[in-house]
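J.: sequence and predicted model, in that order:
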Amino acid sequence: MSHTWDPDRYLAYADERGRPFVDLLARVQAETPSVVVDLGCGPGNLTALLADRWRGASVTGIDSSPEMIAAAREIEGIDWEVGDLRDWVRPDPLALRAPVDVLVSNATLQWLPEHLDLLPGLLDRVRAGGWLAFQVPGNFDEPSHTTRTELAAREPYAEHTRDARVPTSHGPDDYARVLLDLGCEVDAWETTYLHVLSGPDRVFDWVSGTGARPTLQALPDDLRPLFEDEFRALLREAYPADASGRVIMPFRRIFVVARKAQ
């Protein structure tokens, strides 16, 4: 089931969403790459960090969302493309794509259930001695996700939401094993961030811009407000605010940096 993305809603938490990208990038030790690609670049604000770090490189941002790429094109000096990440693991008999020195994917692979099997194909696009780096959420057993899943399985919502996309990921050891078996040097780790959110229904605001968005868009207009009201109430119960109105939302993320064998 298709859905669309809203760059403005996504950027409402730009700092919090950007920190894992910065932490990932810090472990990529490429010095003077020529070709850098960001798969799943979103609105491009983080791709710009790649261009700032490697000023001599050709930097390309690719995303399947036309809305995201339209927002990204406001940033100059980077090539922007609408495209599917899975195209990068398909054979390229004409060798039209140049080998990539640094291939980055931030909070994107979790939308592809088969993404563990895609890693060998992505690595094939990386030059010998180059880098593959990605980050995925690892918080899918948290109430921010489980309450949505449970609510969406109830009537009258289930008939509309059963085919909605839901994100998923693996443990850092699973990713490390695949890439180690492919001959890479691998640095894999996880971090749990504690995001301090203020204001009413801030957890709902967060998830409605990312993980819950396909579910919300799958609902017809007459049911969506009812679902949102129930979802907000469940999230307020799961993430109670303190006396100052603050909510602390734990967010586990999984990081992998792999260097391809020379």
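T.: Arrived safely.
J.: contacts, neighbours, all on C-alpha from now
T.: Noted.
J.: tell me where the stretch 51-200 of the chain has strands.
T.: Using DSSP state E, counting those that start in this stretch, the strands of the stretch 51-200 of the chain run over 58-63, 79-82, 100-106, 126-137, 185-198.
J.: what angle do the third one and strand 126-137 make?
T.: So the one you mean is strand 100-106. 10 degrees (axes from the mean of the first three to the mean of the last three Cα atoms, to 10 degrees).
J.: now the angle from strand 100-106 to strand 58-63?
T.: 30 degrees.
J.: where do the helices sit along the stretch 1-150 of the chain?
T.: 7-10, 14-25, 47-53, 66-72, 115-124, 143-152 (DSSP state H, counting those that start in this stretch).
J.: pasting the second one now:
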Amino acid sequence: MTLAWDPDRYLAYADERGRPFVDLVGRVAAVDPQVVVDLGCGPGNLTSLLADRWPAATITGVDSSDAMIRAASDSSAAERVAFHRADLREWLGAAPRAGVDVLVSNATLQWLPEHLDLMPALVRAVRPGGWLAFQVPGNHDQPSHTLRAELAAEPPYAAHTAGAAAPHAHGAAVYLRALQALGCEVDAWETTYLHVLHGQDPVFAWVSCTGARPTLQALPDDLRTGFEDELKARLRAAYPDEGHGVVLPFRRIFVVARTP
């Protein structure tokens, strides 16, 4: 099933989602890159930061979602960034070898189960001495994900949600070793952010436009509301609001590699 992403819902927590991107790009020491590519650019708001960082570079944003590319193309970022719709794997197959100075991918690779096998292709897309930088969520063992998976496995939902896409990532050391084996100099680290969220059922609002979205889309209309209500209740119990907002711990895994 092709996923339909919602740019407006995704941007509801733009500041929280943008902070890891800023922390990632801040560790890329490229001085004057000519070609910069953002794989999985989403609505383009973060890709525009690459144009701020390297104003002389040609910046390209790539995403597989029609809705995301439309939103990016309609944004002010389109004045400085070229946005294209393509699957990441298709882009890697068509990209000129060693044609990119800085290749960035933010919270995208976790949707590709085989993404560790893509490391050689990602490195090949970057010129010698260039930069590959990516960030993936590392919180898939947390209630924000496990509660959704548990509920989805229960009747009557299981018949519809079996096989729905779910994000997955490896630990920082796994990526470090894989890229070292390809001759890269690698800086890999992990950070757990404590996001303070407000509003009604904010954790559900967060996951409903990211990790839980494939599950929600897999459900028929007559079951989706009941699933959402039960998931909200379970998330409220796991993430209580004690009067100062709901605290959502969010582990992120970062990798910055200099190609050989």
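T.: It's in. Only a predicted model underlies this, so the values are computations on that prediction, with no experimental measurement involved.
J.: circling back to that earlier point, export the strands of the stretch 51-200 of structure 1 as CSV, with columns for mean neighbour count and distance to residue 1 of structure 1.
T.: Converted to CSV, the strands of the stretch 51-200 of structure 1 look like this (neighbours: other Cα atoms under 10 Å; distance: least, Cα to Cα, whole Å):
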stretch, mean neighbour count, distance to residue 1 of structure 1
strand 58-63, 23, 17
strand 79-82, 18, 18
strand 100-106, 24, 22
strand 126-137, 23, 21
strand 185-198, 16, 30
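J.: ok, which of the ones you listed comes nearest residue 18 of structure 1?
T.: strand 100-106 (9.3 Å; Cα to Cα).
J.: and the closest one, what does it pack against?
T.: Strand 100-106 of structure 1 is packed against strand 35-39, strand 126-137, with contacts defined by 3 or more Cα pairs under 8 Å, 6 or more residues apart in numbering; DSSP states H and E.
J.: distance from that strand to structure 2 after superposition?
T.: For strand 100-106 of structure 1, the mean deviation from structure 2 after alignment is 0.1 Å (mean Cα distance after the TM-score superposition for structure 1).
J.: show residues contacting that strand.
T.: With contact meaning Cα atoms under 8 Å, 6 or more residues apart in numbering, strand 100-106 of structure 1 is reached by 21, 30, 33-41, 125-127, 129-136.
J.: of all the strands of the stretch 51-200 of structure 1, which lies closest to residue 50 of structure 1?
T.: Of all the strands of the stretch 51-200 of structure 1, it is strand 58-63 that lies closest to residue 50 of structure 1, at 7.3 Å by Cα to Cα.
J.: just how off-centre is that closest one within its chain?
T.: 15 Å (Cα atoms, centre = their mean, to the nearest Å).
J.: and that strand, what does it pack onto?
T.: Other helices and strands packing on strand 58-63 of structure 1, by 3+ Cα pairs under 8 Å, 6+ apart, are strand 35-39, helix 47-53, strand 79-82.
J.: tell me the residues of structure 2 aligned with the shortest one.
T.: Just to be clear, that refers to strand 79-82 of structure 1. In the comparison with structure 2, strand 79-82 of structure 1 aligns to the range 82-85 (TM-score structural alignment).
J.: any idea how many residues pack against the counterpart of residue 99 of structure 1 in structure 2?
T.: Residue 99 of structure 1 maps onto residue 99 in structure 2, with residues paired by TM-score structural alignment. Here the number of neighbours of residue 99 of structure 2 (other Cα atoms under 10 Å) works out to 17.
J.: isn't residue 99 of structure 2 right next to residue 123, touching?
T.: No: using Cα atoms under 8 Å as the test, residue 99 of structure 2 is too far from residue 123 to be in contact (10.6 Å).
J.: ok, back up a step: select, out of the helices and strands packed on strand 58-63 of structure 1, the one closest to residue 195 of structure 1.
T.: In terms of Cα to Cα, the element of these nearest to residue 195 of structure 1 is helix 47-53, at 22.1 Å.
J.: identify each buried residue in the closest one, please.
T.: For helix 47-53 of structure 1, the neighbour count (16 or more other Cα atoms under 10 Å) marks 47-48, 50-51 as buried.
J.: do stretch 19-35 of structure 2 as well
T.: For stretch 19-35 of structure 2, a neighbour-count test (16+ other Cα under 10 Å) marks 20-21, 24-25, 28, 30, 33-35 as buried.
J.: and for stretch 149-161 of structure 1?
T.: Buried residues in stretch 149-161 of structure 1, counted by 16+ other Cα under 10 Å: 149, 151-152, 157-158, 160-161.
J.: from the residues you listed, which is closest to residue 69 of structure 1?
T.: For the buried residues of stretch 149-161 of structure 1, the nearest to residue 69 of structure 1 is residue 161 (26.5 Å; Cα to Cα).
J.: looks like that closest one contacts residue 220 (just checking).
T.: No: if you go by Cα under 8 Å, residue 161 of structure 1 and residue 220 don't touch, sitting 9.9 Å apart.
J.: do I have it right that residue 78 of structure 1 meets residue 60?
T.: Yes: assessed by Cα under 8 Å, residue 78 of structure 1 is found in contact with residue 60 at 5.8 Å.
J.: which residues touch the closest residue to residue 86 of structure 2 other than its chain neighbours?
T.: Leaving aside its sequence neighbours, residue 86 of structure 2 sits nearest to residue 64 (Cα to Cα, 6 or more residues apart in numbering; 4.7 Å). Applying Cα under 8 Å, 6+ apart, we find residue 64 of structure 2 in contact with 40, 85-88.
J.: quick one: which of those is nearest residue 197 of structure 2?
T.: The closest of the contacts of residue 64 of structure 2 to residue 197 of structure 2 turns out to be residue 40 (Cα to Cα; 24.8 Å).
J.: now do the contacts for the residue lying closest to that closest one once chain neighbours are set aside.
T.: Leaving aside its chain neighbours, residue 40 of structure 2 sits nearest to residue 63 (4.5 Å; criterion: Cα to Cα, 6+ apart). Neighbouring residues of residue 63 of structure 2 by Cα under 8 Å, 6+ apart: 39-42, 69, 83-88.
J.: where is the longest helix in structure 2?
T.: Criterion DSSP state H: the longest helix present in structure 2 is helix 221-238.
J.: could you give the angle of that helix to helix 143-152?
T.: Going by the same axes, to 10 degrees, helix 221-238 of structure 2 makes 140 degrees with helix 143-152.
J.: got the buried residues for stretch 195-212 of structure 2?
T.: Neighbour-count burial for stretch 195-212 of structure 2 flags 197, 201-206, 208-212 (criterion: 16+ other Cα under 10 Å).
J.: spatially central residue in structure 1, please.
T.: residue 107 (1.6 Å; Cα atoms, centre = their mean).
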